[in-house]
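K.L.:
pasting the structure only:
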């Protein structure tokens, strides 16, 4: 047990270092390269509000770093971490190892809302309107799934919840397709398709606070409920025997996760595979203890999406590739590899807990 705890601490500290390093890489690389040394020196001066390092870079570099790349990298970290812990939560309450944050149809609702604004109101409302439309669509989808799938929280049946999410997702996807078909020009279609595949290009300092607070609240709440989540994996009957209020726990998790994903998807579009593969990667190292799993997942998810977005920004400069393409290209084969080595379980390697 002591060896396992020491191993976990080493992994945790290594991931923290890797997160800092990935942030530096994400800020350095883009359509124009900025040396990691200059990025580190400028950020040190800016964060500490002191000129520790004498500037050896051009003044316009500071604007690129602070106004464009840092917000984008931070949004990548927040989104990656949020998708990862939502994946953990969805896999737990559905007891489905291939569940992801979008299993309740949230991304389909967001896509319908965003595409509706793109097709009918982008010229007047602007990009803020797309974000707002996506959020409204996601929340509407979440409310419908919750009301029908759980009977207003009275019956948290896993099968009923998943089937409701699938049906509602199909409906909203059909609405999105109708909207795209009704587009008046190719630019609207291109914008709709690009948004639906995910993008972090709209990141601004003013848009980071709400997703960060949502992520922090859901993470803290999940850690507080981590022992209950561990018991849920043993089955609903076992949870009832120990006196746990299953309906209340699942309702809290579903609602908090839905709000978090709605906010993230509204800002970035649908980004696949992170919420699916990251929890399994972390289970391989820490087993099924949710306190450890959630902590590692938020770090690995942040690192993974930062690096994927860096690739998306640099592979065909100055154009951005939709981030969802990169996560799918990397995530798909990796997920197949995980299945091949039989680590596809809730307890890590060979079901280890």
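P.N.:
Nice, I can see it. Since we're looking at a predicted model, the values are computed, not measured.
K.L.:
going forward, measure contacts and count neighbours with C-alpha atoms only.
P.N.:
OK.
K.L.:
What helix or strand is residue 299 located in?
P.N.:
helix 290-314 (DSSP states H and E).
K.L.:
residues of the helix or strand just after that helix that come out buried?
P.N.:
Per DSSP H and E, the first helix or strand lying C-terminal to helix 290-314 is helix 323-340. Within helix 323-340, the residues that count as buried by 16 or more other Cα atoms under 10 Å are 323-328, 331, 335, 338.
K.L.:
JSON lines please, covering these and showing distance to residue 157.
P.N.:
Below are these laid out as JSON lines (distance: Cα to Cα, whole Å):
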{"residue": "323", "distance to residue 157": "34"}
{"residue": "324", "distance to residue 157": "31"}
{"residue": "325", "distance to residue 157": "33"}
{"residue": "326", "distance to residue 157": "34"}
{"residue": "327", "distance to residue 157": "31"}
{"residue": "328", "distance to residue 157": "30"}
{"residue": "331", "distance to residue 157": "29"}
{"residue": "335", "distance to residue 157": "27"}
{"residue": "338", "distance to residue 157": "29"}
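K.L.:
contacting residues around residue 74?
P.N.:
By Cα atoms under 8 Å, 6 or more residues apart in numbering, the contact set of residue 74 is 23, 208.
K.L.:
Secondary structure element holding it?
P.N.:
Per DSSP H and E: helix 70-94 holds residue 74.
K.L.:
could you give the angle of that helix to helix 290-314?
P.N.:
Orientation check (axes from the mean of the first three to the mean of the last three Cα atoms, to 10 degrees): helix 70-94 against helix 290-314 gives 140 degrees.
K.L.:
Put this next to the previous one:
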């Protein structure tokens, strides 16, 4: 596994460098490195290089770093959700969190609410919407003081449809077409609004969540075997599932708030990684965040360059790549979801 981790780390570093330098105004890797070094160390930049420097440091670097964080977070939370609900087809949005976040963002965009928060108003609305759905799913799914996997999935799906309907209704009655197009683009995912100010919170949430989930790796192995087996092995399934629900909801809400609803990453990447390292969650959670980060960096690069100067929603790219990969996994001999047969 060490070779895979090192290889992915190197691939991520190279991908980040190339992605930062690529775009409508391409910058060679060597020059990109020089600009980044100057920004970090306070080095001098000549007057004729100011424009290129600002594009690299102020526009592309925070966007690429956000892609790294979102890709890593979605992949890690996908692993956790699949273990929590014992469903290989689950992804970070199966609990309806993304639909709630989208509805919150739509409401703020159309109504102009939370205006006091300035450029962070839409993200705040999305996060509040995610928390609202998480609370509703938790309250509806509880039965006898516990959370049952099937009830979680069914409640999440129902909430997702419900809040998608709410979002569609808000868009339908939106007073102008520009708000509608902005909302539709945001609901399909995009990193165009990335700023340095958005990175610290997402960095902390993603890092802490990935570390906590990896420390719970052995417990996730047991949880995936079923509640009765888990209890016989000394794992408190209700407490563990409740903690996982809170953690995954917060992480998903934080990522949707800054990037919109990006699908297929949390569904496909865990399965791809299991092909490489097996089904043990400690190993999967060491590799999946790196693999997801690499994938998201390239997906975002494609989103902003394929039809330049226009930009595709990144959710379109991840779906176009994710669907063939997922179908290939379904048809692959010798692979069962959760590991190898």
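P.N.:
That came through fine. Quantities reported herein were computed from a predicted structural model and do not represent experimental measurements.
K.L.:
next one: the helix holding residue 74 of structure 1 to chain centre, how far?
P.N.:
Helix 70-94 of structure 1 sits 3 Å away from the centroid of its parent chain (Cα atoms, centre = their mean, to the nearest Å).
K.L.:
Just tell me the aligned range of the following helix or strand past that helix in structure 2.
P.N.:
Next along the chain after helix 70-94 of structure 1, taking DSSP H and E as the criterion, comes helix 106-120. Counting by TM-score structural alignment, helix 106-120 of structure 1 falls onto residues 97-111 of structure 2.
K.L.:
Which positions in the matching stretch come out as buried?
P.N.:
Buried residues in stretch 97-111 of structure 2, counted by 16+ other Cα under 10 Å: 97-110.
K.L.:
May I see the residues you listed arranged in CSV, with distance to residue 190 of structure 2 as well?
P.N.:
Converted to CSV, those look like this (distance: Cα to Cα, whole Å):
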residue, distance to residue 190 of structure 2
97, 17
98, 14
99, 15
100, 17
101, 14
102, 12
103, 16
104, 16
105, 13
106, 15
107, 18
108, 17
109, 16
110, 18
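K.L.:
Looking at those residues, spot the one nearest residue 166 of structure 2.
P.N.:
residue 103 (6.7 Å; Cα to Cα).
K.L.:
Would you mind measuring from that closest one to residue 58 of structure 2?
P.N.:
29 Å (Cα to Cα, to the nearest Å).
K.L.:
Make sure residue 156 of structure 1 is actually in contact with residue 249.
P.N.:
No - using Cα atoms under 8 Å, residue 156 of structure 1 makes no contact with residue 249, being 9.9 Å away.
K.L.:
Please identify which of those two sits among more neighbours.
P.N.:
residue 156 (22 against 16; other Cα atoms under 10 Å).
K.L.:
The more buried one pairs with which position in structure 2?
P.N.:
Aligned by TM-score structural alignment, residue 156 of structure 1 pairs with residue 147 of structure 2.
K.L.:
Setting aside sequence neighbours, what's the nearest residue to that match?
P.N.:
residue 141 (6.0 Å; Cα to Cα, 6 or more residues apart in numbering).
K.L.:
how many neighbours does that neighbour have?
P.N.:
When neighbours are counted by other Cα under 10 Å, residue 141 of structure 2 registers 21.
K.L.:
gap between the alignment partner in structure 2 of residue 293 of structure 1 and residue 186 of structure 2?
P.N.:
Here residue 293 of structure 1 is matched to residue 284 in structure 2, going by TM-score structural alignment. For residue 284 of structure 2, the distance to residue 186 of structure 2 equals 30 Å [Cα to Cα].
K.L.:
what's the answer for residue 114 of structure 2, then?
P.N.:
18 Å.
K.L.:
Helices of the stretch 101-250 of structure 1, start to end?
P.N.:
Applying DSSP state H, counting those that start in this stretch to the stretch 101-250 of structure 1 gives helices spanning 106-120, 122-125, 127-150, 158-181, 186-196, 209-224, 226-232, 236-241, 246-268.
K.L.:
Which residue of structure 1 sits opposite residue 204 of structure 2 in the alignment?
P.N.:
That one, residue 204 of structure 2, aligns with residue 213 by TM-score structural alignment.
K.L.:
what's the answer for residue 62 of structure 2, then?
P.N.:
By TM-score structural alignment, residue 62 of structure 2 lines up with residue 71.
K.L.:
what sits against that match?
P.N.:
Applying Cα under 8 Å, 6+ apart, we find residue 71 of structure 1 in contact with 203-205, 208.
K.L.:
between those, which has the most around it?
P.N.:
residue 203 leads these on contacts (other Cα under 10 Å) with 21 neighbours.
K.L.:
which non-adjacent residue is nearest the aligned partner of residue 309 of structure 1 in structure 2?
P.N.:
Taking TM-score structural alignment for the superposition, residue 309 of structure 1 sits opposite residue 300 in structure 2. Using Cα to Cα, 6+ apart and skipping the chain neighbours, the partner closest in space to residue 300 of structure 2 is residue 314 (6.0 Å).
K.L.:
Now for the equivalent of the one you found over in structure 1: which residues touch it?
P.N.:
Matched by TM-score structural alignment, residue 314 of structure 2 corresponds to residue 323 in structure 1. Counting by Cα under 8 Å, 6+ apart, residue 323 of structure 1 touches 197-200, 271, 308-309, 312.
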